[in-house]
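**Q** missing the sequence, but the structure's below:
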């Protein structure tokens, strides 16, 4: 059975997801944004073996711990789309700007395009390309359990910012319509910040996109 523990990290309270198969205890981390030692302790407490680190996009608060964890666990880094390479290349400079500890560099093992199927044990995750917040943003969808990891594309009651370099508001709205609102209404999603929600709830109540589904 698929299990998930959300661990907020950094001053931005970014939701890092520890995702694992309860039978094999194999795990992946989605958006390990910082506080590597905290995440290592969580994984050890759960008795898990991490197989990979997945990234929705290249922003500091989503990728800040990836370099250190790659060294600690010797695992591949999967995602995001290569259009976010410039964000990952700047991660040390951006960290210094915000007064964060300077992280290890992030070396991506596999860039994603969208449409790929990633596996954790027997569980499958569909990669959905959703640019707008950043040009190379991807999301991860598990159809069996009806769970979508939206990164900073869609939040409960809000949507991602597009005022960063190469952000695009219309592109973000298009991504939400195409990649989020095409999923069943009862799909739960885990966003990069804040509480979980469902696709159906956001279609009805999110003031940025409500009533625009279809």
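**A** In hand now; what should we look at? Everything quoted here is computed from the prediction, not taken from an experiment.
**Q** rest of the way, CA atoms for contacts and neighbours
**A** Noted.
**Q** any idea how far residue 43 is from the closest residue to residue 47 other than its chain neighbours?
**A** With C-alpha to C-alpha, 6 or more residues apart in numbering as the criterion, residue 47 has its nearest non-adjacent residue at 7.1 Å, and that residue is residue 25. The gap separating residue 25 from residue 43 is 10 Å, by C-alpha to C-alpha, to the nearest Å.
**Q** Please apply the same query to residue 69.
**A** For residue 69, the distance to residue 43 (C-alpha to C-alpha) stands at 11 Å.
**Q** Surely residue 160 is in contact with residue 152?
**A** Yes. Taking contacts as C-alpha atoms under 8 Å, residue 160 lies within contact range of residue 152: 5.1 Å.
**Q** okay, now the one to match up with it:
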């Protein structure tokens, strides 16, 4: 299994594509620029099987409907944000320039943590609320990667000043879920460069001094 990022939209949200040897792929957080994403997938001859959302903020969902419709694939989202996709006030687009974002309901709602299998891909889902109530993280143990959304970044953590954000929950999620992973685990964040769990444990200033 291999992966690559595609920064999309004005906030350069990282959309990740994970693909296997059969050219099947999973799409994480298609935030905008659907045509750009489709062109890259076509160039690489990849066949998407699902869209997985780390959370439902506008900059992570803007291209969901055109990608879903083009490939006829389902969308997965945590149930705590099932109403966010179509609500600009909840998904945050009402507060930013560029127009309101409204997306149709997800076909599948994630209701608990645990192992999942989709199209031959096996991974774990962690509930990591804090940046938003329904934030989740996807962990691929065999590949040693974790798709963290806006929970953990290189040298930083997710903001908690948006509706539904909670700093205490965020820090608890990071320390009890992400920092429990092997230190060599590669972190694929929602914005910015890739990092590792070990690097963030050693150098991320936001993670030191926290008490659960």
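**A** It's in. Everything quoted here is computed from the prediction, not taken from an experiment.
**Q** Looking only at neighbour counts, state which of residue 25 and residue 43 of the first structure leads.
**A** residue 43 (20 against 17; other C-alpha atoms under 10 Å).
**Q** Mind reading off the mean deviation between the longest helix anywhere in the first structure and the second structure?
**A** What stands out as the longest helix in the first structure, according to DSSP state H, is helix 36-46. Superposing on the second structure and averaging over aligned pairs (mean C-alpha distance after the TM-score superposition for the first structure), helix 36-46 of the first structure comes out at 0.5 Å.
**Q** Over in the second structure, find the residue span that helix aligns onto.
**A** Counting by TM-score structural alignment, helix 36-46 of the first structure pairs with residues 34-44 of the second structure.
**Q** before we move on, what about stretch 196-206 of the first structure?
**A** Going by TM-score structural alignment: stretch 196-206 of the first structure matches residues 194-204.
**Q** returning to that earlier point: please name every helix or strand in contact with the longest helix of the first structure.
**A** Helices and strands touching helix 36-46 of the first structure, by 3 or more C-alpha pairs under 8 Å, 6 or more residues apart in numbering; DSSP states H and E, are helix 66-73.
**Q** Give me the mean distance between the following helix or strand past the helix it packs on and the second structure.
**A** Beyond helix 66-73 of the first structure on the C-terminal side, the first helix or strand identified by DSSP states H and E is strand 77-78. With mean C-alpha distance after the TM-score superposition for the first structure, strand 77-78 of the first structure departs from the second structure by a mean of 0.7 Å once superposed.
**Q** So which elements touch strand 77-78 of the first structure?
**A** Counting contacts by 3+ C-alpha pairs under 8 Å, 6+ apart, strand 77-78 of the first structure is packed against strand 49-54.
**Q** Quick one: average offset of the strand it packs on versus the second structure, please.
**A** Mean for strand 49-54 of the first structure is 0.6 Å (mean C-alpha distance after the TM-score superposition for the first structure).
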